[in-house]
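*Asks:* Return a 3D structure for these sequence lines:
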Amino acid sequence: MKKVLFLTGDFTEDYETMVPFQMLQMVGYEVHAVCPDKKKGDTVKTAIHDFEGDQTYTEKPGHNFALNYSFDDVVAEDYDGLVIAGGRAPEYLRLNQRLLEITTHFFETNKPVAAICHGIQILTAANVVKGRKLTAYPAVGPEVTLAGGEFQDIPADGVFVDGNLVTSPAWPGHPGFIREFLKVMGATITL
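*Replies:* Just a heads-up that it's a prediction; the model follows:
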């Protein structure tokens, strides 16, 4: 059974945590949802972001999401892929040096990585986007460019794949985001 490390944190986007976590479990992966300084059984608060015609997304309280693994027990070499949720969590998660080292491992070993929305802030902080093509929530685009990546400005329901890296601007892109991550993980789904 393949193992996926799932990075999330307080005020992560609700759909960007709940939906990929459950979808990856649905196809049979062992998914470890973790947050620095939290243990298995602890929760993170989520936030629901919506697009309602304002100049940016709106934010409402979401759910409490229970972590199923302890961050301190993570051994990056044990995982086949990495998924990074978006929302506001990445702005503080990217300050954790161990989290950045774990993220870097997946790029150094060319393992599949999927990041959505503001989750790309962890990738820019880990200094792994130089020379890569990727997308993110548009407000993160300047960070991608400053970190040496080539920002792809695509619709919110889109997905962009560059080798082992799968990115999407926001939760409306989940169908393509998960489909393309499963492909880079080597999964095939037959109907």
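
*Asks:* going forward, measure contacts and count neighbours with C-alpha atoms only.
*Replies:* Noted.

*Asks:* thinking residue 162 is in contact with residue 133, fair?
*Replies:* Yes. Under the criterion of C-alpha atoms under 8 Å, residue 162 makes contact with residue 133 at 6.0 Å.

*Asks:* of those two, who's got more company?
*Replies:* residue 133 (20 against 11; other C-alpha atoms under 10 Å).

*Asks:* ok, the more buried one - contacts?
*Replies:* By C-alpha atoms under 8 Å, 6 or more residues apart in numbering, the contact list for residue 133 reads 149-152, 161-162.

*Asks:* Proceed likewise with the subsequent sequence, for comparison:
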Amino acid sequence: MKKILFLTGDFTEDYETMVPFQMLEMVGYEVHAVCPDKKKGDSIKTAIHDFEGDQTYTEKPGHNFVLNYSFADVKVEDYAGLVIAGGRAPEYLRLNESLLEMVKHFFSTNKPVAAVCHGIQILTAANVVKGFKLTAYPAVEPEVILAGGDFQRIPADAAFVDKNLVTSPAWPSHPSLIREFLKLMGATVTV
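*Replies:* Presented below is the predicted three-dimensional model:
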């Protein structure tokens, strides 16, 4: 069974953690959800981001999400792919050097990576987007450009693939994001 590393943290976007995690487990992957300084059985708080006509999204309390693996036990070479959730968590997770080194491993070994919304902030902090075409939540566009990425403006329900990386702007893209990530993982889904 292939393993996937799933990076998330407190005040991650609820859907961007719960939905991809469950989708990947549903199709048979062993998914290790981790957060720096937390261990298996610890919870993170999530936030629900919604679009209600304001200039930016609104934020409401989400669910508690129980981590199923300890960050300190991660050995990146054991994982076939990486998924990074969005929300507010990436703004502080990107300050963790161990986490950034984990992310760099997936790019140096050309393993599949999926990131949604603000999760791309972790990629820019890890300095791995130079030369990639990618997308993110629109407010992250300046960071992508400053990090040397080629920002792609696409609909919120779409995903963009370049080499081993699939990115999307927000949670409405989950079907596209996970479908493209599964292709990068070498999976085939038939109905």
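
*Asks:* CSV please, covering the contacts of residue 133 of the first structure and showing secondary structure and distance to residue 101 of the first structure.
*Replies:* What follows is the contacts of residue 133 of the first structure, written out as CSV (DSSP: H, G, I helix; E, B strand; the rest coil; distance: C-alpha to C-alpha, whole Å):
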residue, secondary structure, distance to residue 101 of the first structure
149, coil, 19
150, strand, 22
151, strand, 23
152, coil, 25
161, strand, 23
162, strand, 21
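
*Asks:* for those, which one is nearest residue 187 of the first structure?
*Replies:* residue 161 (15.6 Å; C-alpha to C-alpha).

*Asks:* how distant is stretch 38-53 of the second structure from the center of its chain?
*Replies:* How far stretch 38-53 of the second structure lies from its chain's middle: 13 Å, per C-alpha atoms, centre = their mean, to the nearest Å.

*Asks:* Where in the first structure does that stretch fall?
*Replies:* Counting by TM-score structural alignment, stretch 38-53 of the second structure falls onto residues 38-53 of the first structure.

*Asks:* one step back: state the pair within the contacts of residue 133 of the first structure that is farthest apart.
*Replies:* The widest separation within the contacts of residue 133 of the first structure (C-alpha to C-alpha) is 13.3 Å, between 149 and 161.

*Asks:* anything in contact with each of those two?
*Replies:* 133-134.

*Asks:* These two: which is more packed in?
*Replies:* The neighbour comparison of residue 149 of the first structure against residue 161 (other C-alpha under 10 Å) goes to residue 149, with 21 against 18.

*Asks:* list the contacts for the more buried one?
*Replies:* Residue 149 of the first structure neighbours (C-alpha under 8 Å, 6+ apart): 129-134.

*Asks:* and with 6 Å instead?
*Replies:* 129-133 (C-alpha atoms under 6 Å, 6 or more residues apart in numbering).

*Asks:* Let's have the residues you listed in a markdown table, adding distance to residue 31 of the first structure and secondary structure.
*Replies:* As requested, the contacts of residue 149 of the first structure are exported to a markdown table (distance: C-alpha to C-alpha, whole Å; DSSP: H, G, I helix; E, B strand; the rest coil):
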| residue | distance to residue 31 of the first structure | secondary structure |
| --- | --- | --- |
| 129 | 24 | coil |
| 130 | 28 | coil |
| 131 | 29 | coil |
| 132 | 26 | coil |
| 133 | 26 | strand |
